[in-house]
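> Pasting the sequence and the predicted model now:
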Amino acid sequence: MELGDRQPGDPPLPADLQAAVDEWVTYAGAVARSGRPEELELLRRRGRQLASRVSGVLGRPVEFVDPVNGAVEHVTVGTGPLPRLREPTGPTPWGTGLVISGFTGVFVALADVTLCWAFADAFGAVWVPANLLVCFGLAPSLWLMRRFAVWRWFAYGAAAGLAAAWIVLLLGSLGPG
């Protein structure tokens, strides 16, 4: 990455930023020669991000030279949002995805019910806060996983499994026992 000429009075780059720039330069040399289009786009995005960070440290615009096509771009802090990477489009694998979700749902439901019954046998009603802790602990991870093509099926299955486990546990606690 060419950041333009160093000017007198420019502060030194922080060690972590300098290391990131050096790593990017090494990576750029390897990817620019034989990278796939998505790798090249990722290389450009990361280069612009680093140039923006360098601009913030130096307090002035810097030149970013695209390692793929040699285009020069003046980058400043807050140049604007970087364009999002396009997700590959294609048909949604409903058959495989629903099988994954179903398996994951059954597995999570059985595991949760078994855990809660063990807690109920040993500690009584402590299974309720324990199960709430499990559900609220998993919720952020499941929420983030839903964005990724393959992992979303596991997230949907786990969420459905937890919901089914709650239904089974609540109906079981109301019944004869």
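Okay, I see it.
> make it CA atoms for all contacts and neighbour counts henceforth
Will do.
> all strands for the protein, in order.
Listed in chain order, the strands of the chain (DSSP state E) span residues 62-65, 72-75.
> In addition, the following structure is provided for comparison:
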Amino acid sequence: MKVVEVRAVRGRVMVAGVPLGDQGVEGTAGGRTWGLPPDLVDALQEWARVAATVRPLAAVPRAHPTAPPPAPDPAADSVSRRGRQLAARVSVELAVPVDYCDPVTGHRVALRAVTRTPHPPPVPLPVRAVEGDGAAPHPTGEGDGTPSPAAAAAEATPWGTGLVLAVLVAGLVLLANLALAAPLITGLGVLGLAVDAAVVAGLVPALWLNRHVPTWRWAVYGTFAGTGLALLFLAVAAF
């Protein structure tokens, strides 16, 4: 699958190595818009202009090579965060993976299968290894012990906590469904089972939309599991 790179170069936005053009300047010397919404094009261009005024973190001097990295500048942190959000929107609009090149840290952040933008992956600070001559390594992370782009963007999946949450939610949903639907099954039989299934089906679209949202996805998985078990038990009772 093609990966599109988004970066800011001297106040211009580069998308897949091509300058992002102004609205209505598709395919001209001014660049191309890639079919992106006008508001996103304007936001990207404004972000690139602001990024050009921010000093890269690698350019901030340190008193000693072994000294800790300088505290992040609020303006630089804002540029990094805004850039990640806009790159995530580009991934959504173009329906392709995006590599976001952070103008502050120099890191590349891989945005894969992005469907929502409120929580973009964090951009890690450069890890500066102390070399024999005291020189600081290049901020791109090539051969200096910094994470690779894929490792930098990856977040560990909290399987333990997530599965516990899913099991708890599944148990609660199972008990609630059985308690509420049991009188229907007792009085109406198969018709009561159909009524319960219709109510459950109405909740599926809302749950499905949250299947990729951090934390909430575990509750969604638990709800699906608990509902499925409840319908199975109710079907056995109805027949």
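On my side now, so go ahead. Bear in mind the structure is a predicted one, so any value in this text is a computation, not a measurement.
> quick one: buried residues of the top helix by length along structure 2?
In structure 2, with assignment by DSSP state H, the single longest helix is helix 159-188. Of the residues in helix 159-188 of structure 2, those buried by neighbour count under the rule 16 or more other CA atoms under 10 Å are 162, 165-175, 177-178, 181-182, 184-185.
> do the same with stretch 204-223 of structure 2
Of the residues in stretch 204-223 of structure 2, L207, N210, W216, R217, W218, A219, V220, Y221, G222, T223 count as buried by neighbour count, 16+ other CA under 10 Å.
> Reformat those as a markdown table; add distance to P38 of structure 2.
Output for these, formatted as a markdown table (distance: CA to CA, whole Å):
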| residue | distance to P38 of structure 2 |
| --- | --- |
| L207 | 31 |
| N210 | 28 |
| W216 | 32 |
| R217 | 32 |
| W218 | 36 |
| A219 | 36 |
| V220 | 35 |
| Y221 | 37 |
| G222 | 40 |
| T223 | 39 |
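> just to revisit the earlier point, and the longest helix of structure 2, what does it pack against?
Helices and strands touching helix 159-188 of structure 2, by 3 or more CA pairs under 8 Å, 6 or more residues apart in numbering; DSSP states H and E, are helix 190-209, helix 216-238.
> Dump those helices to JSON lines, plus distance to R81 of structure 2.
Rendered in JSON lines, the data for these read as follows (distance: least, CA to CA, whole Å):
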{"stretch": "helix 190-209", "distance to R81 of structure 2": "24"}
{"stretch": "helix 216-238", "distance to R81 of structure 2": "23"}
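> which non-adjacent residue is nearest the equivalent of G97 of structure 1 over in structure 2?
In structure 2, the residue equivalent to G97 of structure 1 is G162, according to TM-score structural alignment. Nearest in space to G162 of structure 2, with sequence neighbours left out and distances taken as CA to CA, 6 or more residues apart in numbering, is W218 at 5.5 Å.
> show me what contacts the equivalent of that neighbour over in structure 1?
Taking TM-score structural alignment, the alignment pairs W218 of structure 2 with W153 from structure 1. Contact partners of W153 of structure 1, counting by CA atoms under 8 Å, 6 or more residues apart in numbering, are G97, L98, I100, S101, R146.
> Kindly reformat the residues you listed as JSON lines containing distance to R53 of structure 1.
Formatted as JSON lines, the contacts of W153 of structure 1 follow (distance: CA to CA, whole Å):
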{"residue": "G97", "distance to R53 of structure 1": "40"}
{"residue": "L98", "distance to R53 of structure 1": "43"}
{"residue": "I100", "distance to R53 of structure 1": "41"}
{"residue": "S101", "distance to R53 of structure 1": "41"}
{"residue": "R146", "distance to R53 of structure 1": "30"}
